[in-house]
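Peer 1: sequence plus predicted model, see below.
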Amino acid sequence: MEFLSQFLVLGANIQVFEPEAIGAFAIVLVVILIVPIIFERLRIPGLIGLVLAGTLLGPNGWNLVNTNSSIMNLLANIGLVYLMFIAGLEVDTDFCRCHLNRSLGFGCFSFGIPLILGTFLARLCGFEWNTALLIGSLLSSYSLLGYPIISRLGVLNNQAIATTIGANILSDFGALLIFSVCLVIHQLSLNAFELLAFLGWLTIYSTLLVAGFYWAGKEFFRRSGDDEGNQFLFVVLAVFLATAGAQLLGIEKIIGAFLAGFALNELLGKGAVKEKLLFVGNVLLIPIFFVNLGVQVNLASVVTNLETFKLAVLLVIILLISKFAAAVMGKFIYRYKWQETLSMWSLSLPQAGTTLAASIIGFRAELINEQVLSSIVALMLLSSALGPLITSKVSAGLNTTPVTEKTLVTSPIAKHALGDNPYTIVVPVYNPQTQQHLMEMAALLVRQAKGKIIPLAIATAANHMDAPQVEASLQRSERLLVKATGLSQLLGVEAEPLLRIDDAFARGISRAAREKKASLIVMGWGKRTGIRARLFGNVIDSVVGSSHCPVAISRLMESPSKIQRILVPVENLMAATLLPIQLAQVFAEANKAQVTVLNVCERRTSSSKIASRRSQLNSFVSKVGLTNPPEVQIIAHENTAQAVLQAARLYDLVILPFIRNRNVPGGLAISDVTNQLARQLTCSIIMLGEPQRAFAPVFSPEVSSKRVIVR
């Protein structure tokens, strides 16, 4: 099989090209590390930079990377398989179920119209029917590169947005089906009867693979318990078993990889294993594939060769027209507004994952030539840059479910005010330097709500409970709890210290919080800790992604009792901002402090729009039910972060809301503005967020896009 043969070739020739291959690999790693950062600073998706960098490194540029390198080709092939596996793993079945009819309808439009127009264009350009149908299928799918943008804008609940996300499943499946049929016809010259037999085998294989892998995965995960390492290896093994099985049946390997991801989708959920799978793919394997793609493609021919240039331009025009036509049909059938229609169009524009995977396989099988491949890559680069850019412009301010009284009481502070639940705060104690301020903050909150604090210490477990390290960890945890209990007595609040033995700090914290029905988790955030932490080994990142209740990540420069002026910047007015405003008001009532809710609009915003926004903010804040509503300020400025930084000089504490979204790798959906503020503010900071499912936006000022992951 292909991968086995590559390994054998690699072993046979390792002595010949090892120095050159290792050097090329080092260069590629430097590119993967640096280039995406540069392009994202320019508001351009990093994958575009990777492909362009590969072009410069290849034989059509500086010739630093050999196209015949066995190591690079092997890693690129693994990256290709992993890309399609991630595409299947990231299919959002929840959106499809909730909006099934509309997703199927728009999916048919966004798949069928580009397929027909693309095939017609290819026939006009002189391609035979099989190749023309493949080219049409390359335009029929789309990658949700704009997903992180709409998530940060808080418009995921918009009906048109949800429909577009759900329709992505149908377009991917349809494109892969057409691709597999075209490929097998080209390779085996099947007649009609043989083609029907192939489709039958494909159906049987897909059904058995999805059902079998789901069952096997469920049993393995049940028996392996919390062993994430073995679960990770099981999933990777499943991917390559699926690709090997597909090749044995004459099915292209990317079909097997996609089906493996789809089969394990619901099983993995949004847990730590899935996050690690995404991390490995998005950080290393998939970027290597994009760089290697650039090495193999002559993008200069798109400009220097007139025929290639004409084909690329025509493909771009057909893509824009066909996707827009699909969105317009969705508008008239489902009665969407024009802003929603443009959002659907921009979300369905990017051609990345499935399109590139199918085109590179088609090129290797000689079903499409280098001219078509170069044109498709140029199409990918343009659509991947244009789609998210349009999404960030047209999706801001989309209407979703309005904030109702029921929505307003979703936060634990509001629930306690209505007498629903006792207010309980879990404070993990580990760092003695930050412990006192965290306990003071928790005491301030529970004193107002007449609740209690649960100081929590996690002792690290071992294979044997009588191991010396377990005893040492228990003794240290007991000392921390004694200190925390003494602090709570001095602060005059009820404390219920809890010592827990667990394999990992993050799991221990989130599990204990769930068992104790915690209303809030308060954690310390050191000065040297990045607000968007790495996946592996970071406690805060894991707790944020897994806990059932809101999490407050605090960096307190002084005692909370000394805080007199509090600023709450509001980037998107939605239910996520309720808890920060209420938290600020609790501080204010305890310390007789002043609270300001700040919103920054564009400098060219008219006075009437500013007045309307101020009215919306005042109305929103008044519904929170506070006895002393905070002051509302609107500032017109060309740079949101700089405006907030200037205003924050007069305040002791800034409370920044963020989105806890389990659909985003790492669990946090942080806008550029919030990220910059968290890094540059010198006063005390509290990062506060609730799960994304609780949000219901009212209006969303424009925010800039951040890094997007290939879906």
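Peer 2: Great, that's in hand. Numbers count the residues shown, from 1 in each chain.
Peer 1: please count neighbours and contacts with C-alpha atoms only from this point.
Peer 2: Noted.
Peer 1: these two touch, right, L598 and I566?
Peer 2: No. Applying Cα atoms under 8 Å, one finds L598 not in contact with I566, separated by 10.5 Å.
Peer 1: elements contacting the helix or strand encompassing F309?
Peer 2: Element membership for F309 (DSSP states H and E) is helix 306-334. Helix 306-334 is packed against helix 100-124, helix 301-304, helix 338-347, helix 370-394, with contacts defined by 3 or more Cα pairs under 8 Å, 6 or more residues apart in numbering; DSSP states H and E.
Peer 1: got another, please set it beside the one above:
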Amino acid sequence: MLEDLFPLTDAGAVFAVLLLLVLLGPMITRPLRLPDLVGLIGLGMVVGPNVLGVVSGEVLINALGFVGLLYLMFQGGLDLDLEGFVERRRASVVFGAVTFVLPMLVVTAAALALDVPFLAAVIIGSALTSHTPLSYPTIARYDLSRNPAVTASLGATLLATVAALLVLAVASAGAQGNEGVGYWLLFTGGMIGYLAFMLLAVPRLTRWFFRGLGQDREVRLTYLLSGMGLAAVLAGMIGIEPIVGAFLAGLAFNRFVPDGTVIADRVAFLGRSLFIPAFLISTGMMLDPVALVTDPTTITLGAVLVAAEVASKWGASSISGRWLGFSASERGLMFSLSVGQAAGALAAVVVGQELGLLGPPEVNAIILVIMVTALLAGVSADRHAPRITPPGTEGRSLGKRVVVPVSNPDTIESLVRVAGQIAAPDSGAVVAVNVLPFDAAPDQVRSNKALAARAERAALATGSEVNTSVRIDASIDGGVLHSIVEQDGTCLVMGWEGQTRRSGSLFGTVIDRCVAISPVPVLVCRPGLDEPTGRVVLVVTSDEIAFGHDRGLILAAEVVGRLTRQAEVSSLVISDLPEQELRERLEGHLRPSEVVTEPAVLRALASRVGEGDIVVAVTPPAASRLGRGAHRVAQAARGRTVVVVVPR
């Protein structure tokens, strides 16, 4: 009777079993202190065709498993710290080279020692040379995504995977007799063109889409996931493995999905709750436990390959980590991220089977390696991640998390637009905060939630991501400070009327208190006429330079650079410093389109400021004498937007 019922063929029944396994897997493994992925792979093996045969795995489960495979690589590209990768590219190259070469030599030699044919041994070597960062969800949970060892490991994932897949392509071409020069010229041209399209054209297209049609988060989520699928399909069409396309899609979208934002959480939730578990279950369904116990060839080959892969990956992590100066726990993270086998190994299994080079013993042995290394990756991450302190905010870029208190309906769009332009170069997020007193009435809370919603729409219209919050606190300045700390802020943008209400004040009582207690740089913004930016004007005086020791000038130059790049406009610097000295001070920070040097700086500003200009001024912190100067700059700007930079 059960034979007539199983395997399940109804799509709804298969989907129900899949979700039940996703639910049961962690419930079984967590009390045993085992990684969730071990339970998911084990349950997949039990319900698969080799044990109970509840699910055949030929339709829905395979489709979802393949999407999960793509998603793993896609999420790795999304979460890669690009700034850290650029800064530590040497570490990524070193680890990528070592973790490719050492396992390739060791695993291929081990397979040849067991009388595996040469091309099959090369394919097995390529399968176990690449790696999939299966332990990344654990590392992300401990907020270690920006740890230097993690950044180096994720960068090495790209290098090792691409190199391994190139070896696989060479081996498969050799098996099919495609060894001509024309084939490799076509393959190389396709690879170069594909890389250029993904890393140059796709980010521009995404920026245009997010600023136009993609101002709704559901639309953005659909765009990102469909982009992942299309990138995989295009990669397959030119002879590149789809998982490489998914990883490159993640890199292309990286700057548009800032950490800690709603869109990032939605992408991660969808993968963690469905796609990745489906992939792990489908992997388990490929495993034949009977063959593992009864077939001597499978047992021997599996044991040797596990030992060779684990030893070579541990050796690569240890050698590279010591050379690069990482701690023992960081080297453990490198091992946990590089020992796991999934994406590349499964791709090699499929190719080897299609070419007739890998039989059931080799396939079962590789699946065994995948399962054992998945367990080791999870155990290593659980052991080493809690021992590492998450990176602090020191040294983080100005635009990673731009906090904007919003309370005035007339200035919300202007403030959020400036904040979005500051955040965009760092793929950062705008955090719109509305602070209310403890005795706020319900109507006041509702109206301020409406203001927060307006701020969200304004930020999305600029192509930026945004988080909103209505906060109840004892004071406005205290609420702003708490928001900076809780939201991990890197910059504060505050609205200003352009005048002070008492003698000796910088900007006004509330803003002065926020400036005094803010742990991050402050941009005090007097919104002007709501119009497209035509030019950015930097105002610098010798008094401010002497007082601020260039800190304010450097920060103001960075702000001007961000505004000009985002608006694609020119910059003008007005100063009473000699032009040569000014250019020397700005060297490496800003290349102004034009420099005007006049003793009467404000008079020059008033005569040159025009429609669409944004004026940026330098003001050192706690300098009431120059507070009046900021007020005069706002007057001379004649209704244009003024941004006063206060460094920390």
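Peer 2: Perfect, thanks for sending it. Since this is a predicted model, take the numbers as computed values, not measurements.
Peer 1: and L598 and I566 of the first structure? Which one has more around it.
Peer 2: Legend: neighbour count by other Cα atoms under 10 Å for L598 of the first structure and I566, higher for I566 (26 against 20).
Peer 1: the helix or strand where that one lies aligns to what range in the second structure?
Peer 2: Element membership of I566 of the first structure, judged by DSSP H and E, is strand 565-569. Per TM-score structural alignment, strand 565-569 of the first structure has no counterpart in the second structure.
Peer 1: report the buried residues of the helix or strand that that strand is followed by.
Peer 2: Using DSSP H and E, the next helix or strand after strand 565-569 of the first structure towards the C-terminus is helix 578-591. Of all the residues in helix 578-591 of the first structure, those buried under the rule 16 or more other Cα atoms under 10 Å are 578-588, 590-591.
Peer 1: also stretch 468-480 of the first structure?
Peer 2: Of all the residues in stretch 468-480 of the first structure, those buried under the rule 16+ other Cα under 10 Å are V470, S473, L474, S477, E478, L480.
Peer 1: right, and G689 of the first structure touches C549 too?
Peer 2: No. In this structure, G689 of the first structure is not within contact of C549 by Cα under 8 Å, at 9.0 Å.
Peer 1: of the two, who's got more company?
Peer 2: Between G689 of the first structure and C549, G689 has the larger neighbour count (other Cα under 10 Å), namely 24 against 20.
Peer 1: re the thing from before, biggest separation within the buried residues of stretch 468-480 of the first structure, which pair?
Peer 2: Based on Cα to Cα, the longest span within those runs between V470 and L480 and measures 15.4 Å.
Peer 1: residues of stretch 201-208 of the first structure that come out buried?
Peer 2: Across stretch 201-208 of the first structure, burial judged by 16+ other Cα under 10 Å covers L202, Y205, S206.
Peer 1: okay, that stretch sits on what stretch of the second structure?
Peer 2: On the basis of TM-score structural alignment, stretch 201-208 of the first structure is assigned to residues 190-197 in the second structure.
Peer 1: once you drop chain neighbours, what's closest to S318 of the second structure?
Peer 2: In space, and not counting its chain neighbours, S318 of the second structure is closest to R331: 6.1 Å by Cα to Cα, 6 or more residues apart in numbering.
Peer 1: same check on I78 of the first structure?
Peer 2: Counting by Cα to Cα, 6+ apart, I78 of the first structure lies nearest to L285, which is 7.0 Å off, once chain neighbours are set aside.
Peer 1: is it fair to say that neighbour lies in a helix?
Peer 2: Yes. L285 of the first structure forms part of a helix when assessed by DSSP: H, G, I helix; E, B strand; the rest coil.
Peer 1: residues touching Y205 of the first structure, list them.
Peer 2: Counting by Cα atoms under 8 Å, 6 or more residues apart in numbering, Y205 of the first structure makes contact with nothing.
Peer 1: change it to 10 Å
Peer 2: L199, A211, A242, G245, A246, L249, I251, G256, L259 (Cα atoms under 10 Å, 6 or more residues apart in numbering).
Peer 1: just those: which are in helices?
Peer 2: Counted as lying in helices by DSSP state H, out of those, are L199, A211, A242, G245, A246, G256, L259.
Peer 1: out of the residues you listed, which is nearest to F290 of the first structure?
Peer 2: Closest to F290 of the first structure, out of all of these and judged by Cα to Cα, is G256, at 20.4 Å.
Peer 1: who's in contact with that closest one?
Peer 2: Counting by Cα under 10 Å, 6+ apart, G256 of the first structure touches 81, 84-85, 88, 205-206, 209-210, 238-247, 262.
Peer 1: and for L264 of the first structure?
Peer 2: Applying Cα under 10 Å, 6+ apart to L264 of the first structure gives the contacts 85, 88-89, 210-211, 213-218, 235, 238-239, 274.
Peer 1: what strand or helix carries the counterpart of it in the second structure?
Peer 2: Using TM-score structural alignment as the criterion, L264 of the first structure maps onto F253 of the second structure. Here F253 of the second structure sits within helix 242-253, counting by DSSP H and E.
Peer 1: which SS class is S554 of the first structure?
Peer 2: At S554 of the first structure the chain is in strand, as set by three-state DSSP.
Peer 1: would you map the strands across the stretch 101-250 of the second structure?
Peer 2: Read by DSSP state E, counting those that start in this stretch, the stretch 101-250 of the second structure holds no strands at all.
Peer 1: what segments of it are helices?
Peer 2: Listed in chain order, the helices of the stretch 101-250 of the second structure (DSSP state H, counting those that start in this stretch) span 118-129, 136-141, 148-176, 181-196, 202-211, 217-237, 242-253.
Peer 1: for the stretch 351-500 of the second structure, same thing?
Peer 2: 360-384, 412-423, 442-461, 476-486.
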